[in-house]
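Q: Give me a 3D structure for the following:
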Amino acid sequence: MSVEYKRCGDAQAYSNTYAVEAFGTGRFSVEWKKAADALKKALELCRGQQRSLRDQSDFLVDIAQSGAKYDADVASDRLRTVSLELQAIEQFFALEIPRYRKLVVDGWGEPHCLEHADGYMPASSLCSHGAGE
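A: Here you go, the predicted structure:
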């Protein structure tokens, strides 16, 4: 479990780094492609953590239901923590899967980097490739 947790955490950090590097670049830029690839890898690796948490949860439920008193009490207490961890990783998927799809389909270009994207303001000076990309 701890190996899966570390792999997922490292992959998320790697993905976030590429997303930051892509900030302000044009749609479908090389930077956004790298960000999409890094996020895809994070999603794949974090599925391992999700599977491990589900397996651990199932095991703990079995012990809590049918184990000796001490084992059942320990399993019941541990189950709370595992359930919260599982909720957190599932929340990660609920947020990141749509983000990944937007990266792949739309290029996830920053709207503030488009000339008058909101109808009022010019492209931000933060945009590295100029307006209209």
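
Q: contacts, neighbours, all on C-alpha from now
A: Fine.

Q: tell me, how many neighbours does residue 105 end up with?
A: Per other Cα atoms under 10 Å, the neighbour tally for residue 105 reads 9.

Q: Over to residue 36?
A: For residue 36, using other Cα under 10 Å, the count is 25.

Q: Following up with a second sequence; could you model it the same way so I can compare the two?
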Amino acid sequence: MSDEEIKDILKLKRVAVVGISRDPNKAAHQVPKYLLEHGYDIIPVNPSADQILGRKCYKSLEEVEGEIDIVDIFRPSDQVMPVVKEAIKKKPKVIWMQLGIRNDEAAKEAEKHGIKVVQDRCMMEEHMRLYK
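A: Okay, here's the model as predicted:
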């Protein structure tokens, strides 16, 4: 995916973060915190939390109200397919699998539904690289 395509994706602002963590030492907390601080509307999705980063936490993507631009996934690669299947129902523009996360089968499934897919890249690192 080209830098221009990534820049276009990063212009989208409503991001559901699946697998967001309460632990400030984990990337699954640091990345959404950075995005929140840079103007993104972060929607935490974690079934074991009520609130993260001062925002209401949803148990699943299905519970999220309104449109979602990007579903940002912090789950092991072998756990991505169920997240993608749930995400498809919400019709996001993009599914983003964070650095170290790749599932080609899930990516193909999303792309069949017209959803762009980014794999094995960090939203924060890409934002810092392209906008600093």
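
Q: Any idea what the TM-score is?
A: Once superposed, the chains reach a TM-score of 0.24 (TM-score structural alignment, normalised by the length of the second structure), with 52 aligned residues with a Cα RMSD of 4.4 Å.

Q: which residues sit against stretch 43-51 of the first structure?
A: The contact list for stretch 43-51 of the first structure (Cα atoms under 8 Å, 6 or more residues apart in numbering) reads 1, 4-5, 7-9, 11, 86, 89-90, 93, 96-97.

Q: among those, which ones are buried?
A: 4, 5, 7, 8, 9, 11, 86, 89, 93, 96 (16 or more other Cα atoms under 10 Å).

Q: Helix or strand: which one has the first one?
A: Assignment of secondary structure by DSSP states H and E places residue 4 of the first structure within helix 2-22.

Q: That helix: which residues count as buried?
A: 4-5, 7-9, 11-12, 14-16, 18-19, 22.

Q: one step back: format the contacts of stretch 43-51 of the first structure as TSV; extra columns: distance to residue 55 of the first structure.
A: Listed next are these as TSV, based on distance: Cα to Cα, whole Å:
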residue	distance to residue 55 of the first structure
1	10
4	13
5	14
7	17
8	17
9	19
11	21
86	10
89	14
90	14
93	18
96	23
97	22
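
Q: can you pull out the helices in the second structure?
A: Under the criterion DSSP state H, helices of the second structure are mapped to 3-10, 27-37, 80-90, 104-112, 123-131.

Q: What is the shortest one packed up against?
A: Looking back up the chat, that one is helix 3-10 of the second structure. Judged by 3 or more Cα pairs under 8 Å, 6 or more residues apart in numbering; DSSP states H and E, helix 3-10 of the second structure is in contact with helix 123-131.
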